[in-house]
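>>> Build me a model from this:
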Amino acid sequence: MAWMTRFLTAVAFLAVGVIFSPETFGSKSDGNNSPLLITLLKLAHLLCFSTAWGAALWVTFIGGIIMFKNLPRHQFGNLQSKMFPAYFSMVGVCCAIAVGAFGYLHPWKTSGAAEKYQLGFLVAAFAFNLSNLIIFTPMTIEMMKQRHKIEREANIGEEVGWTKNQEVAKKNPKLASMNKKFGMIHGLSSLANILSFGSLAIHSWYLAGALRLVIEIGFIQWKSLNGISGANTASTWARYGPISMRFFVPYAL
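The predicted structure follows:
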């Protein structure tokens, strides 16, 4: 994963450069940027943010819980050790691109307080993912392997759930000590992941306020049986039949 760490570092420096010196990358303070470029940046921001948000939601609250409840613990741990580096790398790249795109669209020097706060939340999401990728995940995986070794010696680890581990740990000080160390590092990793998810959640609220949903519906007008006509007469609208619908979602980022 060394190449991924270097890549993320390069993307992070690029994103920071876009934030504080967008003019270097062609951004104009008067807002007269290329419409095509602006559209592409909005698309990149929307796709990367939604990918990061969806992945975080699935891994944190759905996929991980389902796997833990249905896989033998050692299989679950080994699968997580392969999945989490890829997960944090993907979310980190998406957050970095979202930061760069948002920073280009909202230069720091001319942005309002709301945009600066949102940029801060995106940077925080990226930083928490990077800390997980570089620091907490490698430590968690290493401690997991050590604990698996102790558990295999005690003939446990192929069951689903924590019951046998907790029972054996009461009589095995070595396993109890490893559980404590693993729990501390895993807790920090989980906290960083939750904080990243929370930062993305706050940004989703901002984006929701930037969306405008416009629905245009055409109706077939039927006169009522009593023959009364008139646009303001309720009986005139005895029946509605939708004949067309257009749904627009302008992304006013």
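
>>> Only C-alpha atoms from now on, for both contacts and neighbour counts.
OK.

>>> Quick check: the gap between the residue most central in space within the chain and Met139.
The centre of the chain sits closest to Trp53, judged by Cα atoms, centre = their mean, with a distance of 2.2 Å. In this view, Trp53 and Met139 are 25 Å apart by Cα to Cα, to the nearest Å.

>>> Please apply the same query to Trp205.
According to Cα to Cα, Trp205 stands 34 Å off from Met139.

>>> neighbour count winner among the two?
More crowded of Trp205 and Met139, by other Cα atoms under 10 Å: Met139, with 16 against 11.

>>> Show me where the stretch 1-150 of the chain has its helices.
Under the criterion DSSP state H, counting those that start in this stretch, the stretch 1-150 of the chain contains helices at 2-20, 35-58, 64-70, 73-105, 113-131, 137-153.

>>> Now show me the structure for the sequence below, then we'll compare the two:
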Amino acid sequence: MTTEGEPGSLVKIVHLLVLSASWGMQFWMTFIAGRVLFRRLPRHTFGLVQSKLFPYYSHAVLCCCFLNLVIYTAYHPRELLSPSESAQMALFFSSLVLSALNARWFSPTTSKIMFKIHAIEREHGLGGDVGFGSNSEGYQLLREQDPKYGALRRRFLWYHGISALCNLILLFFNGANLGYIALILPTL
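This is a model prediction of the structure:
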């Protein structure tokens, strides 16, 4: 259902708040919280914390992407879109798809694989080290001795990499949409 006319002030405020909250949450989790936890917590604790936080985080981003797309499409009929509005609509839609894939598939799969890896590492006395470079010989030896562990680790790195890439693309898309909105503001 397309709404006729200019959106009201409340709609504009909600749209900007949802978009900026999503971008801020993504920025915080990606560049601040993730780095601090990575450098300060034991390896398995870090993984456990992320496995508990990320479902909430990724679903919150998904909800924000959905709201942004709904609000934008309600006030921008497809037939009347300018090229820049079409690009913004495409970014909102792409964000929704990527966040859904990340929330419902990549992130949960990454956590499941991680817990299998942690079980094998615990059997060999690994996983209590802080950061990921402190006991690299032990992990390397385990990869060489246990092909199942090596295969799980490669699969984990694949899914984790895809999830991280989705997150960075979403951060860029939301940043681009915020930039576009800033450029069309009549005054600051």
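
>>> okay, the helices of the stretch 1-150 of structure 1 in TSV with distance to Ile220 of structure 1 next?
Shown next, in TSV, are those (distance: least, Cα to Cα, whole Å):
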stretch	distance to Ile220 of structure 1
helix 2-20	52
helix 35-58	37
helix 64-70	49
helix 73-105	43
helix 113-131	44
helix 137-153	61
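
>>> Which of these sits closest to Val214 of structure 1?
Val214 of structure 1 lies closest to helix 35-58 among the helices of the stretch 1-150 of structure 1, at 19.0 Å (Cα to Cα).

>>> Now do the buried residues in the closest one.
Buried residues in helix 35-58 of structure 1, counted by 16 or more other Cα atoms under 10 Å: 38, 41-42, 44-46, 48-53, 55-56.

>>> With stretch 51-67 of structure 2 instead?
So stretch 51-67 of structure 2, judged by 16+ other Cα under 10 Å, has buried residues 51, 54-55, 57-67.

>>> Make CSV out of those residues and add distance to Phe172 of structure 2.
Shown next, in CSV, are the buried residues of stretch 51-67 of structure 2 (distance: Cα to Cα, whole Å):
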residue, distance to Phe172 of structure 2
Ser51, 23
Phe54, 19
Pro55, 21
Tyr57, 17
Ser58, 16
His59, 18
Ala60, 17
Val61, 13
Leu62, 15
Cys63, 17
Cys64, 15
Cys65, 13
Phe66, 17
Leu67, 18
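
>>> just checking, what packs against the longest helix seen in structure 2?
Longest helix of structure 2, by residue count under DSSP state H: helix 147-184. If contacts are counted by 3 or more Cα pairs under 8 Å, 6 or more residues apart in numbering; DSSP states H and E, helix 147-184 of structure 2 sits against helix 9-27, helix 83-101, helix 107-123, helix 136-145.

>>> how much distance is there from the second one to the middle of the chain?
So the one you mean is helix 83-101 of structure 2. Relative to its parent chain, helix 83-101 of structure 2 has a centroid offset of 15 Å by Cα atoms, centre = their mean, to the nearest Å.

>>> swap in the shortest one?
Averaging C-alpha coordinates over helix 136-145 of structure 2 and over its chain gives two centres that are 30 Å apart (Cα atoms, centre = their mean).

>>> just checking, what packs against that helix?
Using 3+ Cα pairs under 8 Å, 6+ apart, helix 136-145 of structure 2 sits against helix 147-184.

>>> Show me which positions of the helix it packs on end up buried.
149-150, 152-153, 155-156, 159-160, 162-164, 166-167, 169-175, 177-178.

>>> follow-up on the earlier one: aligned to the residue nearest to the centre of structure 1, what sits in structure 2?
By TM-score structural alignment, Trp53 of structure 1 lines up with Trp23 in structure 2.

>>> Can you tell me how far Ile65 of structure 1 is from His186 of structure 1?
When Ile65 of structure 1 is compared with His186 of structure 1 (using Cα to Cα), they lie 15 Å apart.

>>> which residues does the match of Trp53 of structure 1 contact?
For Trp23 of structure 2, the contact set (Cα atoms under 8 Å, 6 or more residues apart in numbering) comprises Leu171, Asn174, Gly175.

>>> again with Ile117 of structure 2
Neighbouring residues of Ile117 of structure 2 by Cα under 8 Å, 6+ apart: Tyr149, Leu152, Arg153.

>>> The first one against Leu142, yeah?
In this case it means Tyr149 of structure 2. Yes. Look at Tyr149 of structure 2 against Leu142 with Cα atoms under 8 Å: they come within range, at 7.3 Å.

>>> With adjacent residues omitted, what lies nearest to Met143 of structure 1?
Distances taken as Cα to Cα, 6 or more residues apart in numbering put Phe182 closest to Met143 of structure 1, at 5.9 Å, once the chain neighbours are dropped.

>>> That neighbour matches what in structure 2?
Matched to structure 2 by TM-score structural alignment, Phe182 of structure 1 sits across from Phe156.

>>> do Ala101 of structure 1 as well
That one, Ala101 of structure 1, aligns with Ile71 by TM-score structural alignment.

>>> repeat for Gly63 of structure 1
In structure 2, Gly63 of structure 1 lands on Ala33 (TM-score structural alignment).

>>> what's the neighbour count on the nearest residue to Phe68 of structure 1 once chain neighbours are set aside?
The shortest distance from Phe68 of structure 1 to any non-neighbouring residue, by Cα to Cα, 6+ apart, is to Phe76 (6.2 Å). As a burial measure, Phe76 of structure 1 scores 18 neighbours (other Cα under 10 Å).
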